[in-house]
Each structure stands twice: as C-alpha cells, then as structure tokens.
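Visitor: Quick one: sequence plus predicted model below, questions after.
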Amino acid sequence: MSTELIDALLVLEKEKGISKEVIIEAIEAALISAYKRNFNQAQNVRVSFNPTTGTIKVLARKDVVDSVFDPRLEISVEKAREYNPNFQVGDIVELEVTPKDFGRIAAQTAKQVVTQRVREAERGVIYSEFIDREEDIMVGIVQRQDARFIYVSLGKVEALLPVGEQMPNEHYKPHDRIRVYITKVEKTTKGPQIFVSRTHPGLLKRLFELEVPEIYDGTVEIRSVAREAGDRSKISVHSDNADVDPVGSCVGPKGQRVQQIVNELKGEKIDIVRWSNDPVEYVANALSPSQVVEVRVNEEEKATTVIVPDHQLSLAIGKRGQNARLAAKLTGWKIDIKSESEAEKAGILSQAASADTFDNGEYEIE
C-alpha cells in the first residue's frame, strides 16, 4: 500500500465529510477477514494500518502460556521472552505474519471498503441533512413518474411524491421545477427515503413565510391553516403590533404577495382572515367572504350557530359545503349555519343582531 490511499482518504474526509479514522477502522476489519479467507488462517490476528505511510502489517495475537496446546493461538512464556524478557503468563504477544503478496489483496479490499463506506457515509450525510428539513420546503425537479410516485430530484437525493400528495389540478412533466413540502424522512437499508407533498397545509404556511417578510421576522404570526389543495384554502393571521395589519401584510401591495402564492399553487383560492381570541369574531371572520349577522357559542360542545343574511346562505356554506368545512377546520369550532329567516322562525335571532352584520376583515383572492 502506498501513500495514495492516505491521500484519497484525506480527500474523502474533506469533500464527503467521511472521517478518515472510520474508514481505516473498516479497512482493518475487512483485511482480517481477507487474510483468513485467502491464506486459510484461523489464528487470532490484528491488522495495523499506518495512517502516515499507508503501510499495512498483519500481527498474530498469541496468549502467553506455560504449556502450548494450540500454536496458532498460544506461545510459551520461554519463546515470548525471546522477543521481550518482560512477558509473563497471561500476556498477549503480537508477531508480524504479513504474507509477501498481501499487498495486492490489501489494495483490492481497501478499494471495496472505501467504496462501500463512501456510499454509506453519503447516505448518512444526506439523512442528517434532510432529517433537519422535515416540515420545510425545497425546490425540486421532476424526473419521472410511475403509478405510485412522482420522483423529484432534490439535488443529492430523489424524493417521492405519492399520488395522494399531488395537486389534482396539476400535471407534472419531466424537468418541471416545483416547490415541495418535506413530510417524512426515513432511514432504510438502501439509503434515506424522503417523502414530499404538494397538498400539505404546511406548504401553504411555508410559502407565506417566504413571501411575507412580516411573517418571516415574527411580526405577523400564522395561527391556523385549513386547506383543500388545488381548490381553496383559508389562513388566519395575527399581530401583537397594533400598527401592523396582518391581513394587509399577507396581501401585499396590490395583492402581489398573495398572488405569488396563488400562482405557485396553480390558481388555488386563498382566504386570508384575521385571527381572534374571541370565538364569535373568529368564526365570523373564518366564514369569509360571507357576511355574518350573529354567532352563538356553545362553549361546552365547542360548537357555534352562525346566522347569515338569506342571500348569503349559499355563499356561507360554499359549494358542496366547502366554505363552512374549511372555516370549521380553521377555527376548531363546529359551525351550524342558518339564514336569518330560519333563525327568526326558530326564535333564535336577536333584534340587536338583525340590525347589522359583522365586518369580518377578510381578503380573498382567486
């Protein structure tokens, strides 16, 4: 072995982040097996690798005993003292037994070990990098697809976009650049497996963090997200700073900020509403773009009855109940919607409520 191996290990340590000591330890273990296999030796041996010169020695390890029963594993105390007069019974003597043509076998073994360790270490580095990016978004490039997945290149690794995590209004072609949300990173025998999504509510949240500086710096906080991917989403926002309009910050000048997100999600409608600690106000806001006349709260069942103008009933419920369903997901409250005429018949509409409607401070963009 020459210093070429040492140079290669130093390059690997620098470029791949693989510890030189780890590879040397693996080479030594592999060379022990190679020595026993190629030279039919059953004795106890240790391989010594010099990290400075690259030279390799095979050392037979023998127990010092009074009477030798197995010369492959034992050495008499008299013979041991020929090497060092201080040896006692119970000590271990190491004698060099490096075969003459061991260099060729050592080179082949080292190459195999280095290749394997590089592969394993790269997988470990990739896993460590991506496990810290769970619940984050990345830009990937579509590679190919089959019946189960779309395969998205994230640079060092190919991520899996399952059918159920694909947007129903999107069609993916090879070389398309898409933003994906990392949902799960698993360590497998074949390397790290990364699952991504285009439908997860977290994708919407991360997109707002990228587009809205006030969210990124913490001035505006996203309190909740409800999403039916590819169709409609609702997001509630809040700011402790009275001088900051959280909804306006997310909308941006002339709607530019939110429009960027809508474009990224291929036209998905987004309702931005103001969060409130008051369930009456919060539920009314969440039902945007519908107007709300009154909200009655049942704290024990965490349920609300919402009264809306007759002409707003279908808008409040939404197509196939979508608006009410998303509002319930966003707020965490059950929502039962009634028109004013229904409420009057049932005797549950107060006169004060019938005089005005809520200003629910929402923004909707399509």
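Guide: Yep, that arrived.
Visitor: from here on, contacts and neighbour counts on C-alpha atoms
Guide: Noted.
Visitor: mind checking which helix or strand the residue nearest to Gln145 when sequence neighbours are not counted is in?
Guide: Leaving aside its chain neighbours, Gln145 sits nearest to Tyr151 (5.8 Å; criterion: C-alpha to C-alpha, 6 or more residues apart in numbering). Per DSSP states H and E: Tyr151 is located in strand 149-153.
Visitor: again, but for Asn86
Guide: Here Asn86 is assigned to no helix or strand, by DSSP H and E.
Visitor: that older thread, show me what the strand holding Tyr151 is packed against.
Guide: strand 137-145, strand 158-162 (3 or more C-alpha pairs under 8 Å, 6 or more residues apart in numbering; DSSP states H and E).
Visitor: Next up, a structure to set beside the first:
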Amino acid sequence: MKTDFFLAFNEMVEEKQLSREVVTKALESAMVSAYRKAVTASAAQHVEAVLNLEEGKFQIYAEKEVVDSVVDDRTEVSLETARQFNPAAEYGDLVIVESTPEDFGRIAAQTARQVIQQRLRDAERAEQIGYYEKKVGEIVSGVVQSINRDGYTIGLDKKAEGTLLKKDVIRDEERSIQLHKHIRAIITEVKDSPRGPLILLSRVDRKFLYRLLEIDVPEIFHGIVEVRSIAREPGARAKIAVSATQAGIDPVGACVGMQGKRIQPIVKELCGEKIDVIEWNPDPALFIAKAISPAKVIGVYLSGGRNTTVVVPDDQLSLAIGKDGQNARLAAKLTNWRIDIKSVSEAAADILAAYDAQEDYTIPDPEQDKRVVMLAWDSYFVEGKETPDEIRAILQKKSDGHPLNFEEDEKLNRFVDRVEKAKTAGFNESTVRETVRKLYQSGKPSDELMALPVSEVGLPNFVVSVLRYNGFKTVEDLYKSVKADPEEIFKLQGTTPSVMDDIASLVRLVEDRRNAEANPAPVQEEAAEPEAPAADSEREADEPAPAAESGEAAEDLAAETTVTAPASESAAESEPEEDVSFDDLFKLIPVASEIDYSEDFGEVSGDSDRKKKKKGRRKNTEIEYDPDSDSTVVRKKHRRGDEDWGW
C-alpha cells in the first residue's frame, strides 16, 4: 500500500524533474545532518541513513566502539548489541549499528527541512548544468519569460532559464520578440554562477545556421552533403559552401530544394536573411570565383600570404563588392583568403602606370629580407599582341563613356589576364617531380628527407601556406598523416587531386628509402646485375620510380626492365597457380576483328576517301568467343524484316 510519504516522494521527483536516486541521496544526506545535530555527534564519526520508501521510514546507522560497560551511547555499544549486526564483533572493535532515535520523526521534521531543500536545489542545479553542457552547440526551443534592458530570459526544459543577450539577437528582430513567444536559439556556453546555472543563447552564431540546415536538409544530417564553410552577417546575408560526399549528388540543389522549399523556412527563421549556397571546390581559384557570385569573374590570381586578386568586368564591380562591401567581406570569410577586387579597366590602368614608370613587379622574400622581381616592367607588353598605345586608346574611349566593341573588350581582358598570370606564374606551379628526381639521385637518407620543410619540396606556394596553417611543417608530418589517414590532408582547401599526387610521390620516395635502409641489397657480381630489377618490374609498372623519369638512371632502368620482361612472362606461364587479374587475362586473349568502325565512330585517320563516304546507319555488332581457336570474334549483326535486334 502506498503511504503518504511514498506519494509525496513521487510528487517531488516529478516536480523537480530529478531521478529517484538523486532525491533519495538528498533525503538521506539531510537525515544524517539532522541526526548529527540532534545528538551532537562528532564529525569524525561515520553516520549513514537508509530510506525505506514502502514504509516511509528512515533508519540511522552509526559507527560505535564495542565496550563492556556503555557510558556514552552516542559512541559506545555493548557486545551483545554489536553482535546482532556483526557476529564476529569483539571488545574494542568499531561496528556500525542502528542508532535511530525514538523521537526522530519530530526532530527530522524540524531540523531537516532546510537541509533537504538545499540539497535538492544543489542536485537540481547539478542536473541542469550536466544536461545542458552536453547540448552546447545545439538548438533548443523555449518561451520568452521576461524582457529587460540587457536581453531576454528564455524558459527551457528541466525548469532551467536561458539568457539571450541583445547582442545575440538578429538585427531588427527585437520588435518581434514578445512575452510568451516561442523562440529557437543555439546554446553557446554553460557555466555555474551563484544565482544558478548560466545558459547563454545566441541566434547570430554561424552554428545556428548550420543546425537549421541539419534540421531542414536530410542530406546534411545523414552526411551525404557536407557544409564546408559558413560566412554570415546576421539579418542581412549569408554564404554557405557545400560539397557532396557521394557521386551523383547535387549539393546546392539538395540544400535549396525544389522551388526553394528547403531554404525558405530557414530564411523565415532568420528574419529574411538572404542565403547564398555555392558549391565548394578544392581549387582555391575556382572556389573564390564562386564565392564572389552573383558577380561574373574574369580571373582569380593567387599570390603569397593567402592574398588574391580578382578581376571582374567594369559593370560587375559594384555587384562583386556589394553594399558597403558586404559581398566582398563574406567571400573573404567564406574562403579564408584576403581578396582584392578590381575592375578590368582599373587593373589595366595600374599595369599601364607601372609600365610608364618602369616599375618591376616585386614581392617580399622574408627569408632573405629583400624583394624579388617576379615580372620586369618591359615584359608587360608582348610584341604582336598589344601595344601601350592600343591599351591607352581603349581606356580613354571607356573613360569618355563610349561603349567598346567586342574586339576591344576581348583585347583588354586578354591583356589583363596575361599580365596577372605572369605576375603569379611561379606561385602556382608545382616542381615536385623535378625535386623528387633530384632527391632520389642525391641518395639522401630517410631522416634527412623527412626533415625537409614543405616549402623546399616543390609544392605550390599557396599549398605550402595551407599546409603550414594546418600544422604540416615538414615532410615527416605529411608522411605520418598520409599513413594514418590520407583524407585528413585531402579535406584541406587547396589540396586538389594533382596536389595529392605530388604528396603521394614524396611519401613513396620516403617509403622506398626507408625500405632500402631496412633491407640493404646484397652486393652482387656484375654478371648478375641485369636480373636485379626483375623482382621490382611489377611495382615499377604500377608506380614508376622518380628516377625513371629522366636521366641516366631512367635509361638504365628501362634497359633492365626490357631485358627481364620475357623472364617475367615465362615465370607467369610456368606458374599457373598464381592469380591473374581479369584485365591482364583479357589482354592476353587475341581479338580477330576486320570491321571498319569509321562510319560508326567517325574518322580516325586522314584518309580523304573516307571523308567522301556517306554516313550511313550505325551498324551493330556482336562479340562471340570461339573456344576452338581460343579467340574472340566480332561480327556485324543485321536486322531482317520485322525481327527485333535480339540484344
């Protein structure tokens, strides 16, 4: 039968939204405090309380010493009483025995009430802090309980209160926030304070937009579409870069939805904030060009220190910069590059002014503390393409307000594009293959190879800056990362597949050198030297060694491979039990085909007679395997009457 105490206990658990164990421990702790106060027990004495929910009673157990004659029943107990709780008790032992006072119910009601309330408040506070610390960075929904000059108090679950400061509210949203209105925000910080847990909320954080995308776009929640970067000016505009983790998925279309049905609820939640969704690209130049959208871009020219120059048509300059520079700021935040936007006329005028002043284009060299000439002033104009007078005439015509024809416009664009590319020609080039070949021929040990800085292995400078920014200082850092998880580097901005190929060649060089040091090749006689590369012929066919690209080592290696190739084939024939791949097996099957496919697939050679042939109907063929001759025969298949093709 449920007692009144049991019903009150359940009501307290439901009201405080605490677990039964937490409330039980709070009540037992309060009973221990009440017992100590009632009998004036020492703090060193061990006392514990046990709650019986069915009967609604407490039992107090205290540690006492077993004595022959009890003088102080608070700390002493007789041997007979002690053996009721511990049969092995002897004189002088400390035994825990029941010590519940007879009038303990009245004492507990008077002295434990305040202690119980304090314990429950502490437990409730700890429960709230632990619950909301796990939800930092997630969206919560609440009701506006009060409005003051500093912000808003939001009622949350578990009877907690969140604080939404006015600086964390979207611009022009204050007028729409009223009492008892439901509002969503993201938890940015949770900390304890004398007045209770302080839960800080925000609606202007970038993560708030990301969580809204997770809610409304299932592909982002399931990881099919990945949000790479977010730049946001709350209440005005935001840019989001997304990419697909699976082939055949349109990340932009998945986020926008059909007729914008997925992005419109987010825009409404953010009080009309405009959202641009663009596709992320590992190539920084292409990514920056998309980030400048909706403006059209003539060219993106990367330079040192994560600086880039973007040239746009004259009529697109204001659109590229945006209102008060908003579009340019968001593009810079989204790409993490410092962007200098110029119109094509402005860029051409700067080049022409530098030519007239005979100023070379130079960049600072921090290692040598001087400036390095990247492009000489007399190289701005190339004979046979354009002249300074032609560019001056075009710029003068444009400044006078006269429209340019197509040829003049194209000439100006080509001139600016050629000069800007020449300025940064050495910045975006990769010389990894040449560097690997030199390192291979130098014979440096693996320790020296791994100690090389990433700036000295031929990688493009913008890739070097990205790697350094993410903690990859030396070849050893690249080697360890590729061995552990190659995707870690590939996810970095600027690491295109070609860059990953360059890094893989460096890793292979270090791996080969370490293997050579661990297993040094034995000294062989000169007559046996041509047979040495036979063991590595298969590996060289799949992964050519850096030295095999050019030089004497490449010629020697090619000669050795040519000599040993028949031996490898004979070995393959003599060992039929080895597994042969399907592609290799298919290459060994002779194909007998005498069919002319020029009519089906177009002209292959420059034969003039074939050009005169009338393109007829595309002929269909079928392939059959002849087991007698062990060959594959290709035959034309004709359609007769109303027969189907039979495919």
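Guide: Sure thing, it's come through. Predicted, not measured: the structure shown is a model, and the values here were computed from it.
Visitor: mind listing the helices for the stretch 351-500 of structure 2?
Guide: Remark: helices assigned in the stretch 351-500 of structure 2 by DSSP state H, counting those that start in this stretch are 388-399, 406-423, 432-442, 446-450, 461-469, 475-484, 487-490, 497-518.
Visitor: so which of these gets nearest Lys239 of structure 2?
Guide: Lys239 of structure 2 sits nearest to helix 461-469 of all the helices of the stretch 351-500 of structure 2, at 21.6 Å, using C-alpha to C-alpha.
Visitor: That closest one to helix 497-518, inter-axis angle?
Guide: Put simply, helix 461-469 of structure 2 runs at 60 degrees to helix 497-518, going by axes from the mean of the first three to the mean of the last three C-alpha atoms, to 10 degrees.
Visitor: What residues in structure 1 pair up with helix 461-469 of structure 2?
Guide: Mapping helix 461-469 of structure 2 onto structure 1 (TM-score structural alignment) gives no aligned residues.
Visitor: what angle do the longest helix seen in structure 2 and helix 432-442 make?
Guide: For structure 2, the helix that runs over the most residues, judged by DSSP state H, is helix 551-574. Put simply, helix 551-574 of structure 2 runs at 90 degrees to helix 432-442, going by the same axes, to 10 degrees.
Visitor: Now the element after helix 551-574 of structure 2, going C-ward?
Guide: helix 582-588.
Visitor: buried residues in that following helix?
Guide: By neighbour count with 16 or more other C-alpha atoms under 10 Å, helix 582-588 of structure 2 contains no buried residues.
Visitor: Report the secondary structure element holding the residue of structure 1 most remote from its centre.
Guide: If you look at how far each residue of structure 1 sits from its centre, by C-alpha atoms, centre = their mean, the farthest one is Glu78, at 63.2 Å. Per DSSP H and E: Glu78 of structure 1 is located in helix 77-80.
Visitor: How about residues contacting that helix?
Guide: 64-66, 87-89, 93 (C-alpha atoms under 8 Å, 6 or more residues apart in numbering).
Visitor: 10 Å instead, please
Guide: 62-68, 74, 84-95 (C-alpha atoms under 10 Å, 6 or more residues apart in numbering).
Visitor: What subset of the residues you listed is buried?
Guide: 62-65, 74, 87-88, 92-95.
Visitor: Apart from its neighbours in sequence, what residue is nearest Val185 of structure 1?
Guide: That would be Ile194: by C-alpha to C-alpha, 6+ apart, it lies 4.6 Å from Val185 of structure 1.
Visitor: Fine by me, we can end here.
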